[in-house]
Structures are given as C-alpha cells and as structure tokens.
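[1] Attaching a predicted model along with its sequence, questions to come.
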Amino acid sequence: MTSVLSLIACFWVFVITVVLIVVGLLTRLSFCKSVVINSYFCDHGQIYRMACNDYKPTYYFSWFLVVLILWLPFTFILFTYSCIGYALSKVATVHERVKAFKTCTAHLSLVVIYFVPILVTFTLGSQIPPNARILNLSLTSVFPPMLNPIIYVLQTQEIKESMKKRLKFRKKSQITVKREIMK
C-alpha cells in the first residue's frame, strides 16, 4: 500500500513541478500582438505565436515534455506489444494466437486512437492551424472514453452472439419485405 501511495505522490510532485516550470517560463514572455487565444485546452503552443521576445527556453522545455510524457510512453507501449507479438509467434496453436491477438488489438486500438492525434498535434506544433488543434484535442478527449466500453463489450462472446442474432433477424425481415413488395 505504501508503494502505491509513494508512486501517486511522485506523480503529483512531478506534475506540480512541471506546471510551475511552465508557468514560470511563460511569465517571462511579452506580448505585442493580440492576446486572444483560439483554444480552450491547456495548449501553450498558441502562446508562442503571440510572443514578441525570445521563447526558445519555453519551446525547448515543451519539446522535452512532449518527448517525456507522450513519445516515451507511446514508444514503450509499442515496444511492449512487439514483445507480445514475438511471444505470440511462439504459441503452439493458431487458435491460441488468434485469441491472444484479439485481446491485444482492443487495447492497442484504443492506444492508437488516443495517442496519434495528440502526438500529431504536439509534434507538428505551430504547423497545424488553431482550429485543427482544437478539433484534434477535442476528439482525443471524446473518442477513447466513448469507444472504450464499446470495444471491450464487443470482445464478450455473449454480446457477439446477440449481435449476430439481431443482424440475422433484421436481414430475414428485409428479405420478407422485399418479397412482399415484389408481389
């Protein structure tokens, strides 16, 4: 229990330290253009466009954070799944491989749906128009939580059978309607 609390405390200290550094670096910027930010997320990339003085320290620190918080976990997840894929290639039967692969694809698809828009948004930075940034970050906030239950529920065999029965019933009723129309 204490190791979990220590882990939580370390993450809180890390986040608070990062936020304090970012705010400290952003307060040294001066602005001579419009101060209207076309964003509603914590996206300080928009602030760079408005700064008149040198923003290199803030820019480099933000790149460090993008690598540390986004690219490092994403790379670790992909490395882990490549190791899982290698281990699956050693499994004896094809049926076992397919079953394990189906289990992994649900999680991996959610990881990709979450990470790819964020990585594109924060890696390309100012090359992306503000409205596209807002759209990417909005979809990243909405789609993974929305799709998570759907993807994992569809992994359940009972749900699959229920969906197959409904689709077969619907197909039969459409065929019946078409026959009645043709008469």
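    Structure received.
[2] When you work out contacts or count neighbours from here on, use the C-alpha atoms and nothing else.
    Noted.
[3] Give the buried residues for the longest helix along the chain.
    Within the chain, and with DSSP state H defining each element, the longest helix by residue count is helix 94-124. Across helix 94-124, burial judged by 16 or more other C-alpha atoms under 10 Å covers 97, 106, 110, 113-115, 117-119, 121-123.
[4] same question, stretch 82-98
    Neighbour count says stretch 82-98 has 88, 97 buried, by 16+ other C-alpha under 10 Å.
[5] Report the contact partners of the residue sitting nearest the centre point of the chain.
    Taking C-alpha atoms, centre = their mean, the centroid of the chain lies closest to residue 114, which sits 1.1 Å from it. For residue 114, the contacting residues are 140, 143-144, by C-alpha atoms under 8 Å, 6 or more residues apart in numbering.
[6] how about TSV for the residues you listed, with distance to residue 82 and neighbour count added?
    Below are the contacts of residue 114 laid out as TSV (distance: C-alpha to C-alpha, whole Å; neighbours: other C-alpha atoms under 10 Å):
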residue	distance to residue 82	neighbour count
140	24	17
143	25	13
144	22	19
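[7] Out of those, which comes closest to residue 177?
    residue 143 (36.5 Å; C-alpha to C-alpha).
[8] another one to put next to it:
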Amino acid sequence: MFQKNSTIVTDFFLTGFQNIEKYKIFFFIIGLNIYIMTILGNLLIITMVSTSHLSQSPMYFFLSHLSLCDFLFSSNIVPKMMHITIKGGSTISFSGCLIQFYVFSSCTTTECYLLTVMSFDRYVAICIPLRYSSVMNSKLCLLFAIWSWLLGFLFMLITISLLCQLDFCGSTTINHFYCDFIPLLELSCSDVSPIIIETFVLVNVIVLLPFLTVLGSYISIFWTIIGIASSTGRKKTFSTCSSHLLVVGTYYGSLLSIYLFPTRGQSDNINKMLSLLYTLGTPMLNPIIYYFRNQEIQRQFSKILISIKSLGK
C-alpha cells in the first residue's frame, strides 16, 4: 500500500510545539495527566455500560461506542505528541504517518456519525416518545453503530489511497504534532487537485450532512420542549438531551474552527493550539460532561466504587 512512495520519502519529521524548551516538562506533565484522565474516563464509561442494565438503553449503548472512539482517537495521537514534546521533535515513518492520519480521520468521521445517531435517538425519545421502543429497537441500534464505524473507516480508505499516490520529494518537515491532512498536501510535489476535490465532496457527506441532521433534530426537539405546558416538564425533558448537546457543541465547534472555517493568515501556533483543543481536550471532556450531567452515570459509578471498597476489605 505504501511501497510506491517509500523509495522517495521514508519518513517525516514532526516539529511539534516550538519555542517551549523551558516549559516542555510542564507541558508534558499536563498533557500526560489529561491523557490518563481521557483513557480512564472513557474506559470507565465503556465498562459501566457494558456490565450493567445501561447497555439495554440506546442512548448509553451509543455513548459506549462514542467513548471507544475517543479512546482510539487519543491513543493514536497523544503518546506520539508526548514523545515529540520531550524530544523537541521526532521522526515518523512514511507508512506510520499515513496510518496515524487514517486512524485519526476515520475516528473523526465515525464520531460525526455516532453523534448524529445519538441526536436521532433524542429526537425519537422527545418528539415521538410513544413509538420510542418500537423505533429504537436493539437491531436498529446495532445497525446504526456498525454502519457508523464502517462508513468512518471505509470513506477514509478513499482519501488514504489518493494520498499514497502522491509524490513527496521535497521537504520532509511537518510543522505540526501529528500527521494532518493539509500539512501532508503542502509537502507533496504532485498535483493535489484530485484529492482536494475528493475531500471537498467527502466533507459534505462526513461533516456537513451529519451536522445539518443534528441541527434539524434539535430544532424539532426544542420546538417540542417549548410546547410542554409546565416549566418542570420542560426542564426535565431538556435534561435528557443536555449532555449530548454539550458534547455536540464542543466537538463540532472545535472541528469546524479547524477544518471548515480556517482564518486566513493565522499562525501555525494558533492552528496547533486549536488542534490541541480538538485532539486532547474534546475526548477528555466527553466523559466528564456525561458524568456531571447524568445521574444514571453517577449512580453506576457509585456502585463501582462500593464494589471496589468491599473487595478491599
């Protein structure tokens, strides 16, 4: 798959964050702690859902898949970023760079679809509650989850196959802390117009269409909530989708700011900071949001703590 270009370029050099020599230990410690929190938080949600009655609920079933996606996403980017930080830059093989980009972009795509499916679940639960059990049955939920993962990884095969056909014969320095799409294109000495056209089409299918679907779902949800007579009922109904809405806001907010609405003339450091928020911050925030905004997650966490304490006695 990667053999064609390996005769020209065998590896790239990732510069990471420059001019932080005095603070790299501090940056490493902060990043490592966030990574540990991200891994533990998402693994905890996966464990709580898979070992309890929560697995029977579509919302928590999709949440466990979202946590698995965040786990893979972080583990693909952050360990290498920590290594780059300590070393002040590091090489990555050509194939390793493309694999990192493939896993990163596939997880990004999968998460877009999972968030869309979760918004549909909230739409059915709030707007047509009497049909919720018949619509969101276990078979449909499983199909939604499988197709989210399949489409995420299959769509990115198209992009990665086009990247493999590019020639990289000039500079091998990537001014970033991971192998991202635009930095890779900037290093190519081939005609990149075909892959740019392909990416433009895919972005509409991967990001824009799911985003519009989520937006449409929440417009219907808010319209239904406004129609509820009592303020207590409105508040209770809104609480069932507030966690997902916060996750959608943080995820799409950071994603759109980096890839769909880049600011012309923005420095590389600003781009890196935005990417850092997206790659390090968002996967950590998701389990935190669901923990503090969801009483069922808190109850399951309390049960796990009680079980651990009883085993220790």
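    Happy to help now that I have it. It should be emphasised that the depicted structure is a prediction, and the values quoted were computed from it without experimental measurement.
[9] quick one: the strands in the second structure?
    11-14, 90-93, 173-174 (DSSP state E).
[10] most neighbours per residue, which of these?
    Most buried of the strands of the second structure, by mean neighbour count (mean count of other C-alpha atoms under 10 Å): strand 11-14, with a mean of 21.
[11] what range in the first structure matches it?
    Against the first structure, there is no aligned range for strand 11-14 of the second structure (TM-score structural alignment).
[12] now that strand, how far from the chain's geometric center?
    Averaging C-alpha positions (C-alpha atoms, centre = their mean, to the nearest Å) puts strand 11-14 of the second structure 24 Å from its chain's average.
[13] Now do it: which elements does it pack against?
    Counting contacts by 3 or more C-alpha pairs under 8 Å, 6 or more residues apart in numbering; DSSP states H and E, strand 11-14 of the second structure is packed against strand 90-93, helix 94-127, strand 173-174.
[14] what's the mean distance for the shortest one versus the first structure?
    Pointing back at strand 173-174 of the second structure there. Here the mean offset of strand 173-174 of the second structure against the first structure after fitting is 1.2 Å, by mean C-alpha distance after the TM-score superposition for the first structure.
[15] how far out from the middle of the chain is that strand?
    24 Å.
[16] okay, it sits on what stretch of the first structure?
    By TM-score structural alignment, strand 173-174 of the second structure lines up with residues 36-37 in the first structure.
[17] go on, the second one?
    Equivalent residues of helix 94-127 of the second structure are lacking entirely in the first structure, counting by TM-score structural alignment.
[18] Helices of the second structure, residue ranges please.
    So, for the second structure - with DSSP H - the helices run 3-6, 24-50, 58-87, 94-127, 132-135, 138-164, 181-187, 193-203, 209-226, 231-255, 268-276, 282-293, 295-312.
[19] got these as CSV, with distance to residue 175 of the second structure columns?
    Shown next, in CSV, are these (distance: least, C-alpha to C-alpha, whole Å):
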stretch, distance to residue 175 of the second structure
helix 3-6, 20
helix 24-50, 17
helix 58-87, 12
helix 94-127, 13
helix 132-135, 48
helix 138-164, 18
helix 181-187, 7
helix 193-203, 20
helix 209-226, 30
helix 231-255, 19
helix 268-276, 8
helix 282-293, 22
helix 295-312, 40
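[20] out of the ones you listed, deepest packed?
    The most buried one of the helices of the second structure (mean count of other C-alpha under 10 Å) is helix 94-127, showing a mean of 22.
[21] Now find how far off-centre it is within its chain.
    6 Å.
[22] now do stretch 276-287 of the second structure
    Stretch 276-287 of the second structure sits 8 Å away from the centroid of its parent chain (C-alpha atoms, centre = their mean).
[23] swap in stretch 203-222 of the second structure?
    Centre-to-centre, stretch 203-222 of the second structure and its host chain are 16 Å apart (C-alpha atoms, centre = their mean).
[24] how about the residue nearest to the centre of the first structure, what's its partner in the second structure?
    Checking TM-score structural alignment: residue 114 of the first structure goes with residue 251.
[25] Surely residue 24 of the second structure is in contact with residue 85?
    Yes: counting by C-alpha atoms under 8 Å, residue 85 is a contact partner of residue 24 of the second structure at 6.2 Å.
[26] which residues touch residue 155 of the first structure?
    Residue 155 of the first structure touches 103, 106, counting by C-alpha under 8 Å, 6+ apart.
[27] which position in the second structure aligns with it?
    In the second structure, the residue paired with residue 155 of the first structure is residue 293, using TM-score structural alignment.
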